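**Q** with the input below, show me the fold.
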Amino acid sequence: MAKQQFFVAGIDTDVGKTVVTAGLLEKANQQGLRTIGLKPVAAGCVQTEEGLQNSDALLLQKTASVKLSYSEVNPIAFEAAIAPHIAAEQTGRRLSADRIAAICRGSMMNPSDFLLIEGAGGWRVPFSRKETFADVPKLLGTPVILVVGVKLGCINHALLTAEAVVRDGLQLVGWVANRIDPDMSCYEENVATIDTMFQAPLLGEVPYLDDLSPSSVAEFLDISSLIE
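**A** Model prediction:
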């Protein structure tokens, strides 16, 4: 079982969760740690000879130093790039936080030092009318790393998400500022405001990059507070 296990959440969809997750894995790889990256639910998959596969999950599988099968990294895959609960309804499937947490526990039994579970969309993405993705880290008891896509409006989304994480009884252990709008006004002031109001360390600021490879992103991240 991993010595350090974290759930990577985003304040919204398209904020760079996968890019940051892969960067964090690569940073841990560079420090000689055995790493695992999981994306238990993925919507927006392509049919391959091996079945439905998602580009984000494939990136995590490739970046992690502990090599797991695709089905271990991404056990639940939907072809349509829509909300998971809608994709499940359209394909006659049922999403259950208990089942997903159990699947994650199985993959988490593989020996590793640093394990990341990437969520889908924002913190309250629903699985059904009664459950959301937040129920998975709650069941697993994993501390949370929050990815903030820095653009206009991100302060409100970041503070509300952090509040929800704590209210759900989980520890916010760090956050990453990912610049997704290169032309945003007052970028530094926005990051400083969030950092001042968060009770968690800033693990890094990822600038707007043309090269989003894990090694390029890892240059801007610091995981020392996570592995000490």
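**Q** make it CA atoms for all contacts and neighbour counts henceforth
**A** Will do.
**Q** isn't there a helix covering R99?
**A** Yes. Counting by DSSP: H, G, I helix; E, B strand; the rest coil, R99 is found in a helix.
**Q** mind checking how far it is from R93?
**A** 12 Å (CA to CA, to the nearest Å).
**Q** how about P143?
**A** 29 Å.
**Q** ok, A87 next?
**A** According to CA to CA, A87 and R93 sit 8 Å apart.
**Q** looking at those two, which has the bigger crowd around it?
**A** A87 (21 against 11; other CA atoms under 10 Å).
**Q** and the helix or strand the more buried one falls within, how far from the chain's centre?
**A** In this structure, A87 sits in helix 84-90 according to DSSP states H and E. Computed by CA atoms, centre = their mean, to the nearest Å, the separation of helix 84-90 from the middle of its chain amounts to 20 Å.
**Q** check stretch 138-157 too.
**A** Computed by CA atoms, centre = their mean, the chain-centroid distance of stretch 138-157 equals 9 Å.
**Q** go through that stretch and flag the buried ones.
**A** Using 16 or more other CA atoms under 10 Å as the test for burial, stretch 138-157 gives 138, 140, 142-151, 154-155, 157.
**Q** do the same with stretch 89-101
**A** Buried residues in stretch 89-101, defined by neighbour count with 16+ other CA under 10 Å: L95, S96, A97, I100, A101.
**Q** what's stretch 114-126 in contact with?
**A** 2-14, 17-18, 21, 25, 28, 33-42, 83-85, 108, 132-134, 161, 164-165 (CA atoms under 8 Å, 6 or more residues apart in numbering).
**Q** how does it look with 7 Å?
**A** Stretch 114-126 has contacts (CA atoms under 7 Å, 6 or more residues apart in numbering) with 2-13, 33-39, 41-42, 85, 132-134, 161.
**Q** one more to line up against the first:
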Amino acid sequence: MSAYFVTGTDTDAGKTLITSGLLALARRQGLSTLGLKPVASGCEMTSDGLRNRDALTLQAGSSPTTAYAQVNPYAFAPAIAPHLAAQREGVSLGLANLGEWLTTRLAEARDLTLIEGAGGWRVPLNDHEDLAGLAGLLRLPVIVVVGVRLGAINHARLTLEAIRRDGVEVAGWVANQIEPQMDEATANLNSLAQHLDAPCLGQVPYLERPCADAVAHFLRLPE
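**A** Okay, here's the model as predicted:
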């Protein structure tokens, strides 16, 4: 069983798209999969309760299927930072309770489990802890999704430095081009490959209709 924590260089880097693509790739190889989104804000009320679009995508990428509550236990309506949304709702979030929940989920021992964070590496969980602390607590290697746009090289290098400073392994990174046109796109990708001392798990071009199956074509699973 392999499990990884997925973070991004920033909000909207494409974490869910890349995570779902990796899950799709694993399923193609006959592996069992599980996508988890422990904390999500910006959820919509449905007849089944609050639902988050990203968490629903990860639920759809899990095989065998699993209940929504087993993918996203903490769902908040406000589209704001998760720790602020939790405070507004009077909910206490902490590494201890999230770590306990994730330990139970990881015990299912699926071939590939991907745990998606929120925003970038340093997104707060509460006044004293970051959501990224889950990776250290559970000793999970990290996959970094690099949103390829102006500033990506700096953001990516700082993210990898921060992860390693926290004593966590970087399993690899994925370049996800999120702008249809970018000056010197190839040169930027080459610079990322030169400066990021970790395996590249894929370079995903800008796609008009991005989906898990389309993205999977450009990815490889970490070793």
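**Q** list just the nearest of the buried residues of stretch 138-157 of the first structure to S112 of the first structure.
**A** Nearest to S112 of the first structure among those: T142, at 15.2 Å, using CA to CA.
**Q** so where do the strands sit in the second structure?
**A** Here the second structure has its strands, by DSSP state E, at 2-8, 33-36, 39-40, 44-46, 49-51, 74-75, 112-120, 142-148, 170-177, 200-204.
**Q** need these in a markdown table (columns: distance to T65 of the second structure).
**A** Formatted as a markdown table, those follow (distance: least, CA to CA, whole Å):
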| stretch | distance to T65 of the second structure |
| --- | --- |
| strand 2-8 | 17 |
| strand 33-36 | 8 |
| strand 39-40 | 20 |
| strand 44-46 | 20 |
| strand 49-51 | 17 |
| strand 74-75 | 19 |
| strand 112-120 | 13 |
| strand 142-148 | 23 |
| strand 170-177 | 26 |
| strand 200-204 | 26 |
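**Q** quick one: which of the ones you listed is nearest F218 of the second structure?
**A** Of all the strands of the second structure, strand 200-204 sits nearest to F218 of the second structure, with 5.6 Å by CA to CA.
**Q** and that closest one, how far from the first structure on average?
**A** Taking mean CA distance after the TM-score superposition for the first structure, the mean distance separating strand 200-204 of the second structure from the aligned residues in the first structure is 0.8 Å.
**Q** ok, residues contacting that strand?
**A** G172, W173, V174, A175, N176, Q177, V215, F218, L219, R220, L221, P222.
**Q** of those, keep whichever come out buried.
**A** Looks like the contacts of strand 200-204 of the second structure have G172, W173, V174, A175, N176, Q177, V215, F218, L219, R220, L221 buried, using 16+ other CA under 10 Å.
**Q** now do the same for the third one: its match in the first structure.
**A** Taking TM-score structural alignment, the alignment pairs V174 of the second structure with V176 from the first structure.
**Q** A162 of the second structure too?
**A** Alignment note (TM-score structural alignment): A162 of the second structure maps to A164 of the first structure.
**Q** ok, now V204 of the second structure?
**A** By TM-score structural alignment, V204 of the second structure lines up with V206 in the first structure.
**Q** swap in L25 of the second structure?
**A** Using TM-score structural alignment, the equivalent of L25 of the second structure in the first structure is K27.
**Q** can you check P73 of the second structure too?
**A** By TM-score structural alignment, P73 of the second structure lines up with P75.
**Q** my guess is its match contacts P40. True?
**A** Yes. Shown here, P75 of the first structure and P40 form a contact pair, counting by CA atoms under 7 Å, at 5.6 Å.
**Q** who's more crowded, these two?
**A** P40 (22 against 18).
**Q** can you tell me the closest non-neighbouring residue to the more buried one?
**A** Nearest residue to P40 of the first structure in three dimensions, chain neighbours excluded: N74, at 4.7 Å (CA to CA, 6 or more residues apart in numbering).
**Q** try M184 of the first structure
**A** Nearest residue to M184 of the first structure in three dimensions, chain neighbours excluded: K151, at 6.2 Å (CA to CA, 6+ apart).
**Q** and for V148 of the second structure?
**A** Excluding the flanking residues, the one nearest V148 of the second structure by CA to CA, 6+ apart is Q177, at 4.6 Å.
**Q** list the contacts for the one you found?
**A** Per CA under 7 Å, 6+ apart, neighbours of Q177 of the second structure: G147, V148, R149, V204, P205, Y206.
**Q** equivalent analysis for L23 of the second structure, please.
**A** T33, G61.
**Q** next one: L158 of the second structure
**A** L158 of the second structure neighbours (CA under 7 Å, 6+ apart): none.
**Q** how near is it to V39 of the second structure?
**A** From L158 of the second structure to V39 of the second structure the distance is 24 Å (CA to CA).
**Q** repeat for L50 of the second structure
**A** Computed as CA to CA, the L50 of the second structure to V39 of the second structure distance reads 12 Å.
**Q** more neighbours: those two, which one.
**A** Between L50 of the second structure and V39, counted using other CA under 10 Å, V39 has the larger neighbour count: 23 against 15.
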